[in-house]
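**Student:** Sequence first, predicted coordinates after that:
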Amino acid sequence: MADLSKLQSDLAKYEAARDAILGGQSYEVAGRKLTRANLREVEAAIERLEQRIEIAKAGGISSGSVVFGGWHGR
């Protein structure tokens, strides 16, 4: 898992990309320059990064607290 500072750095880059899209500009993320705006993709990446940052701030995910499909196996 990426460390908190890396996640926050990536989030700042994606937020700048979103701002560029909204301003009608091209943008660059991770060495990839895009001129055709894909706001949906950038906003989805922002949401994922925000979730990962919250998880990192909370100390990660405990496998004992994850329940898939609501079934506890009992």
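**Tutor:** That came in fine, so what should we check first? Because the structure is predicted, anything quoted here is derived from the model rather than measured.

**Student:** From now on I want contacts and neighbour counts done on CA atoms only, so please keep to that.
**Tutor:** OK.

**Student:** helix or strand for residue 5, which one?
**Tutor:** Of the helices and strands defined by DSSP states H and E, residue 5 is found in helix 4-22.

**Student:** what comes up buried for that helix?
**Tutor:** Of all the residues in helix 4-22, those buried under the rule 16 or more other C-alpha atoms under 10 Å are 7, 8, 10, 11, 13, 14, 15, 16, 17, 18, 20, 21.

**Student:** one more structure, for comparison:
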Amino acid sequence: MSTSSASSQCSAGAGAIGWWQRQCWIERDPTIGIERRPTPPDRSTDSATALSPTTPKAAPPPRCC
């Protein structure tokens, strides 16, 4: 799961938890102590991992039939 997806789900969960508390369905936030995932570093500009036009592409998998 990507960081942005996880953050979106955490935000939705926080909203639901607040509503449940207002409805007196729960007394406290059960997610206290859970931290958000840190955003991973942007590797799209990393020259070590970026593909150049001369980088050979992977060979297609062998056909089975």
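**Tutor:** Good, I have the coordinates. The structure presented is a predicted model; accordingly, all values stated were derived computationally and were not measured.

**Student:** Once they're superposed, tell me the TM-score.
**Tutor:** Scored against TM-score structural alignment, normalised by the length of structure 2, the superposed chains reach a TM-score of 0.43; 41 aligned residues with a C-alpha RMSD of 2.9 Å.

**Student:** Kindly reformat the buried residues of helix 4-22 of structure 1 as CSV containing distance to residue 57 of structure 1.
**Tutor:** Below are those laid out as CSV (distance: C-alpha to C-alpha, whole Å):
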residue, distance to residue 57 of structure 1
7, 11
8, 11
10, 16
11, 14
13, 19
14, 19
15, 20
16, 22
17, 24
18, 24
20, 28
21, 29
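
**Student:** Just the helices from structure 1, written as ranges.
**Tutor:** With DSSP state H as the criterion, structure 1 has helices at 4-22, 39-57.

**Student:** export those to JSON lines and tack on distance to residue 33 of structure 1?
**Tutor:** Putting those into JSON lines (distance: least, C-alpha to C-alpha, whole Å) gives the following:
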{"stretch": "helix 4-22", "distance to residue 33 of structure 1": "10"}
{"stretch": "helix 39-57", "distance to residue 33 of structure 1": "13"}
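
**Student:** looking at the ones you listed, which is closest to residue 28 of structure 1?
**Tutor:** Closest of those to residue 28 of structure 1 is helix 4-22, at 6.8 Å (criterion: C-alpha to C-alpha).

**Student:** Identify all contacting residues around the closest one.
**Tutor:** 26-29, 37-39, 42-43, 45-46, 49-50, 52-53, 56-57 (C-alpha atoms under 8 Å, 6 or more residues apart in numbering).

**Student:** could you flag which of the residues you listed are buried?
**Tutor:** Neighbour counting with 16+ other C-alpha under 10 Å marks 27, 37, 42, 45, 46, 49, 52, 53, 56 as buried within those.
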